[in-house]
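**Q** dropping the sequence and predicted coords here.
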Amino acid sequence: MSSFDFACTIAMGSIIASTLLTKSVSLIEGVFGLLSIYTLQGITAYLRQFKVFKSLVDNNPLLLMDGENILWDNMKKAKVTEDDLKAKLREANVIKISQVKAVIFETTGDIAVLHNDQENMSVDSWILEGVNRS
């Protein structure tokens, strides 16, 4: 879920609550508001297939660890603490820092941990395509 999707979800909840709980918003107005948000979200979903529009609406994934190296500036940008990072590494069953190939702060706000026991194995460049390194 992108930040735009999240905002639309909050807006829909607000419209539904206002329609059901207040007398100042009629059912017709509530339905019109919901249809407007659904239409806006549908148009945005369609336009996301174009790179120019996608760059305006969506965030780019951010590299937090490159192998064993923690990218502290990127951690600050993502507002991820060292404790958050350690928790995600434990969640991914990483037992040695040398297993880590990459840690990525995804556009959804989740943290992906790419790891493997084989030290000579690297991550395919296609998987890291579009990930900001700085």
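**A** Thanks, I have the structure now.
**Q** only C-alpha atoms from now on, for both contacts and neighbour counts.
**A** Will do.
**Q** burial of the closest residue to Ser3 other than its chain neighbours, as a residue count?
**A** Nearest residue to Ser3, sequence neighbours excluded (Cα to Cα, 6 or more residues apart in numbering): Asp58, at 7.2 Å. Using other Cα atoms under 10 Å, Asp58 has 16 other residues around it.
**Q** so how far is Arg48 from Asp58?
**A** Distance from Asp58 to Arg48, counting by Cα to Cα, to the nearest Å: 8 Å.
**Q** do the same with Ser24
**A** For Ser24, the distance to Arg48 equals 35 Å [Cα to Cα].
**Q** residue ranges of the strands in this protein, please?
**A** 62-66, 69-70, 100-105, 111-115 (DSSP state E).
**Q** got another, please set it beside the one above:
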Amino acid sequence: MSGLLGITWLEAGAVALATVGMYVALIVLVRLLGQRMLSSMSSYDLAAVIAFGGIIARASLGDAPRLGGGVVALVTLVALQALSGLVRRTRWGFALIVNRPVLIMAGPEVIEAHLRRCHITRRELNSRLRQSGISHPSQVGAVVFEASGALSVIRAGQPIDPELFETVIGGEALLGSAARD
């Protein structure tokens, strides 16, 4: 057993490089396809996330995974998470890495173009509305698809602070109605 816990230094470098490559590829895909990719809306989505993990592990560790390779990949992922946390604190980094929230409903009106953009079906939206205790669209003040992939439901009649919606794509639809109230 030569090198670092069963792998050579060259193999450790290859594992770290592959891990960085897969991490960057996943961030780019999430950025391009949107936050829906990582939200937990159905068992199919969960299966996809598990498959992503398997693919990343296989690409990072190669054909013969060893403890040393796993440790290198894990340390690399933790370091990448810490680095992305620091980058997200900057204005340009936040804009580069994090998807903006999207307004899905303005009052009782569903914004169909935003549903399509976020890859959300009416059934999924209706399910989330029911989970939030909404029994009729007239009870909805707004629904926002957050950067985390979660749907936030705001009941009708709640005051809307413009600052909370200034970065929401489509948020101006709410701000206009709040200004009239």
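**A** Cool, got the structure. Since we're looking at a predicted model, the values are computed, not measured.
**Q** drop the TM-score for these two in here.
**A** Overlay of the two chains. TM-score (TM-score structural alignment, normalised by the length of the first structure): 0.76; 124 aligned residues with a Cα RMSD of 2.9 Å.
**Q** just to revisit the earlier point, who has more neighbours out of Ser24 and Arg48 of the first structure?
**A** Comparing Ser24 of the first structure with Arg48 by other Cα under 10 Å, the one with more neighbours is Arg48, at 16 against 9.
**Q** residue contacts, the more buried one?
**A** 54, 57 (Cα atoms under 8 Å, 6 or more residues apart in numbering).
**Q** show me what it aligns to in the second structure.
**A** Under the alignment (TM-score structural alignment), Arg48 of the first structure pairs with Arg88 in the second structure.
**Q** ok, now Glu68 of the first structure?
**A** Match for Glu68 of the first structure (TM-score structural alignment): Pro108.
**Q** so how far is Ile27 of the second structure from the nearest residue to that match once chain neighbours are set aside?
**A** Leaving aside its sequence neighbours, Pro108 of the second structure sits nearest to Pro137 (Cα to Cα, 6+ apart; 4.7 Å). The gap separating Pro137 of the second structure from Ile27 of the second structure is 35 Å, by Cα to Cα.
**Q** between the two, who's got more neighbours?
**A** For the pair Pro137 of the second structure and Ile27, the greater number of neighbours falls to Pro137 (17 against 14), based on other Cα under 10 Å.
**Q** how about the more buried one, what's its match in the first structure?
**A** Per TM-score structural alignment, Pro137 of the second structure is aligned with Ile97.
**Q** I figured that match hits Ile70, correct?
**A** No - using Cα atoms under 8 Å, Ile97 of the first structure is not in contact with Ile70, being 10.5 Å away.
**Q** chain center to stretch 47-67 of the first structure, what's the gap?
**A** Relative to the centre of its chain, stretch 47-67 of the first structure is centred 9 Å away, using Cα atoms, centre = their mean, to the nearest Å.
**Q** aligned against the second structure, show me the partner of the residue nearest to Ser3 of the first structure.
**A** Superposed on the second structure with TM-score structural alignment, Asp58 of the first structure falls opposite Val98.
**Q** show the contacting residues for its match.
**A** Contacts for Val98 of the second structure (Cα under 8 Å, 6+ apart) come out as 31, 88, 147.
**Q** of all these, which comes closest to Glu172 of the second structure?
**A** Of all the contacts of Val98 of the second structure, Glu172 of the second structure sits closest to Ala147, with 17.7 Å by Cα to Cα.
**Q** map that closest one onto the first structure.
**A** Alignment note: Ala147 of the second structure maps to Thr107 in the first structure; criterion TM-score structural alignment.
**Q** isn't its match right up against Pro61?
**A** Yes - contact criterion Cα under 8 Å: Thr107 of the first structure and Pro61 qualify, at 5.2 Å.
**Q** which one of these two has more residues nearby?
**A** Neighbour count, other Cα under 10 Å: between Thr107 of the first structure and Pro61, Pro61 has more, with 22 against 16.
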